[in-house]
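1. Sequence unavailable; structure follows:
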């Protein structure tokens, strides 16, 4: 057989046979992607040349059938069925039948849009949000219990404590975070002083700007700004690190090796946060007071000596301690939210990005809520 005859024998072919109400299309050759144009053309001929009630596609002489050929033939069968004809395959080999089943043609129908009231949709979304917030609170409390249990295990077995990891995390959280926190706190102190002087000068009460800066920075803004910056900087890093380890199944590998991921990954990070955030709060408060003092000197003609003496008179130890007491609790909240979101990451980059964003948003929100609760508590006990 010549090359031309061999090629002709491989081309897809169709022979139509009629017998009463039955029409049989005997297929032969290679129904493959190599002959895609011819396969489509023959399939159209089969669909057009069918005026009876029962149509059979006979595959007994088909030498090769690939995904394209199987899909086109199954599509043709569906088109015939859509015109009221009973179309079936016949004499397909087991391999061909498996391929036909796998590539079964499915029409794409538009989903019927159910009309809802906008008010109902709004209430449904609100209900889902409240339900999700409730689940987050329950998950956070449960995770806090696991964290406390793991911490007790570490205390009772000191050899399991990973001091090197804590020091490393302290360097990342506290030491490397000092420049940006000092800069932002200094600028915020300058802004508070400038705006305070601008308002108080109308009443001839410019010196009271020192009281304003000292109380506002030490009680509220120092710890609040630091917590927000740590939530955005270190909290997102915790979520990304733990989430990427979850994606690469490194956390499962730790469990296989007999190690507790909470002891290895989470306790060092949360301990470093609880230690580092009060230190950063102190540094941020000093930077903000320095910025306020410099602005008061330049803009309000309040010398550094007067500023410091009035600051000592306006600020007591309790004012300083309020900000420091808040810091460990805010650090704990940031650490729990960041690590919990990291452990919730699924196996995709989209999931990682979504949980990192959620971690920062939730941590900042909870920091502000916690600050408000502390403000009410300290006001109630007159501290």
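-> Received it, and whenever you're ready, just let me know what you need. This one's a predicted model, so the numbers in the text were calculated from it and none came from an experiment.
2. Only C-alpha atoms from now on, for both contacts and neighbour counts.
-> OK.
3. which residue sits closest to residue 46, ignoring its sequence neighbours?
-> residue 25 (7.4 Å; Cα to Cα, 6 or more residues apart in numbering).
4. so who does the one you found touch?
-> Counting by Cα atoms under 8 Å, 6 or more residues apart in numbering, residue 25 touches 14-17, 46, 55-58.
5. And the helices in the stretch 51-200 of the chain?
-> Secondary structure of the stretch 51-200 of the chain by DSSP state H, counting those that start in this stretch: the helices cover 67-82, 94-102, 118-156, 163-170, 178-200.
6. Taking helix 67-82 as reference, get the angle to the second one.
-> Using axes from the mean of the first three to the mean of the last three Cα atoms, to 10 degrees, the interaxial angle of helix 94-102 with respect to helix 67-82 works out to 60 degrees.
7. okay, now residue 279: neighbour count?
-> 17 (other Cα atoms under 10 Å).
8. Go ahead and confirm residue 64 touches residue 35.
-> No. Here residue 64 does not reach residue 35: they are 11.4 Å apart, not a contact under Cα atoms under 8 Å.
9. still on that earlier bit, could the helices of the stretch 51-200 of the chain be laid out in CSV, adding distance to residue 29 and mean neighbour count?
-> CSV is the format used below for the helices of the stretch 51-200 of the chain (distance: least, Cα to Cα, whole Å; neighbours: other Cα atoms under 10 Å):
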stretch, distance to residue 29, mean neighbour count
helix 67-82, 11, 20
helix 94-102, 14, 14
helix 118-156, 57, 13
helix 163-170, 68, 16
helix 178-200, 73, 19
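10. Presented hereafter is structure B, for comparison with structure A:
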């Protein structure tokens, strides 16, 4: 039973259906230049297989390319989705490899029906929860690798890359001072201005010093600095390591017998742990300076009165609270940034997605960690 196309073209693809035997013999060229006959023959196979299981004999195929293999696998998928069964016989090794690759690359069938918005929301929420758990486990495992790498470096000081550490400290701390000091100065002035406008209703505008002193030294100084470092240095770490992953430089380090954790991660995380407390201290001073200037302009408070009130309102342990938080926040930012960098695949889209995820996750975890520290210090009355 040859089609009209097959009779006109001796190279056309065809499917010879043998009645009563459940077998279909394929002949001709199942290639791109015979696409119409390939589609027609595949349709006849699908129609015959809808009634009973079919064995497709590939021994008569003269040539098979990607298009022919994909059409056969598409027909096979449609038949199996409808409850039928189709199998191959007399396939050469080359044909089996090509059919296997076409099966792996076959597009997934669209969903059978549209689900409601509530169902989709709950499903997306569940996926995020499960993904958050996986990210937490991955972060703990990666932290363990970093700790082991630090121990190895400490046991072999000669292998430590001091130049890389100094370079990263310059990038994280020194180069970040201007923008962080400027933003902190402006935020301190804004907080002081709003505090004066609200407290002067009660004749207590002098208490704005207590407000900005405690708020900046305990919370805002380290929080603002950590958020800016996450957006500035954390994203840079993810982009740098992700670019190295795309160019297979990380694999090259492993081939040379070097540990990427020791070479790439340890200097960056140590630079964050060292640099973030320094930036926090400078940011707090800048914010207090901005608050003092605003108190002088809007509240009529002299610098001497501001400093005297600040000295009475705050003590050393308030400064220590912000500085204690800083290394932990730096560690969180460094771990998340480097994990996202190692997760980058071979495309620019993947790089952009993981850089965005690095910044979002770092800022979220910094805020969560700050809340946990606030609860802890309140519990111990510190």
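-> Noted; the coordinates are in hand. Just so it is clear, the model here is predicted, and its values are computed rather than measured.
11. picking that back up, now the helices of the stretch 51-200 of structure 1 in JSON lines, with distance to residue 226 of structure 1?
-> Supplementary listing: those in JSON lines, determined by distance: least, Cα to Cα, whole Å:
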{"stretch": "helix 67-82", "distance to residue 226 of structure 1": "60"}
{"stretch": "helix 94-102", "distance to residue 226 of structure 1": "58"}
{"stretch": "helix 118-156", "distance to residue 226 of structure 1": "22"}
{"stretch": "helix 163-170", "distance to residue 226 of structure 1": "15"}
{"stretch": "helix 178-200", "distance to residue 226 of structure 1": "7"}
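12. Beyond the biggest strand by length in structure 2, next helix or strand please.
-> Longest strand of structure 2, by residue count under DSSP state E: strand 23-30. Next along the chain after strand 23-30 of structure 2, taking DSSP states H and E as the criterion, comes helix 35-49.
13. how about residue 364 of structure 1, what's its partner in structure 2?
-> Taking TM-score structural alignment, residue 364 of structure 1 has residue 363 as its aligned residue in structure 2.
14. could you list every residue that touches its match?
-> 226-227, 230.
15. again, only using 10 Å
-> 223-224, 226-231, 234, 329, 332-333, 357, 369 (Cα atoms under 10 Å, 6 or more residues apart in numbering).
16. Okay, angle between the lengthiest strand in structure 1 and helix 67-82 too, please.
-> Longest strand in structure 1, counting residues (DSSP E): strand 54-65. Interaxial angle of strand 54-65 of structure 1 relative to helix 67-82 (the same axes, to 10 degrees): 180 degrees.
17. just checking, what packs against strand 54-65 of structure 1?
-> Contacts defined by 3 or more Cα pairs under 10 Å, 6 or more residues apart in numbering; DSSP states H and E place strand 54-65 of structure 1 against helix 3-10, strand 13-19, strand 22-31, helix 36-48, helix 67-82, strand 86-90, helix 94-102.
18. Buried residues in that strand, which are they?
-> Residues of strand 54-65 of structure 1 classed as buried: 54-59, 62-63, 65 (neighbour count, 16 or more other Cα atoms under 10 Å).
19. can you check stretch 242-258 of structure 1 too?
-> In stretch 242-258 of structure 1, counting by 16+ other Cα under 10 Å, buried: 242-247, 251-252.
20. would CSV of the residues you listed with secondary structure be doable?
-> Listed next are those as CSV, based on DSSP: H, G, I helix; E, B strand; the rest coil:
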residue, secondary structure
242, helix
243, helix
244, helix
245, helix
246, helix
247, helix
251, helix
252, helix
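21. now, among the residues you listed, which is nearest to residue 41 of structure 1?
-> Set against residue 41 of structure 1, the nearest of the buried residues of stretch 242-258 of structure 1 by Cα to Cα is residue 247 (47.4 Å).
22. Can you tell me the SS state at the spatially closest residue to the closest one that is not a sequence neighbour?
-> Nearest residue to residue 247 of structure 1, sequence neighbours excluded (Cα to Cα, 6+ apart): residue 347, at 4.9 Å. Here residue 347 of structure 1 is coil, with the state taken from three-state DSSP.
23. and residue 347 of structure 1, what does it touch?
-> 243-244, 246-249.
24. Could you measure from it over to residue 318 of structure 1?
-> Using Cα to Cα, to the nearest Å, residue 347 of structure 1 is found at 48 Å from residue 318 of structure 1.
25. And residue 258 of structure 1, by the same measure?
-> From residue 258 of structure 1 to residue 318 of structure 1 the distance is 47 Å (Cα to Cα).
26. Touching, residue 215 of structure 2 and residue 187? I think so.
-> No. Between residue 215 of structure 2 and residue 187 there is no contact under Cα atoms under 10 Å: 11.4 Å.
27. okay, and the common contacts of the two?
-> Counting by Cα under 10 Å, 6+ apart, the common neighbours of residue 215 of structure 2 and residue 187 are residue 221.
28. can you count the residues close to the counterpart of residue 313 of structure 2 in structure 1?
-> Under the alignment by TM-score structural alignment, residue 313 of structure 2 pairs with residue 314 in structure 1. Residues near residue 314 of structure 1, counting by other Cα under 10 Å, number 16.
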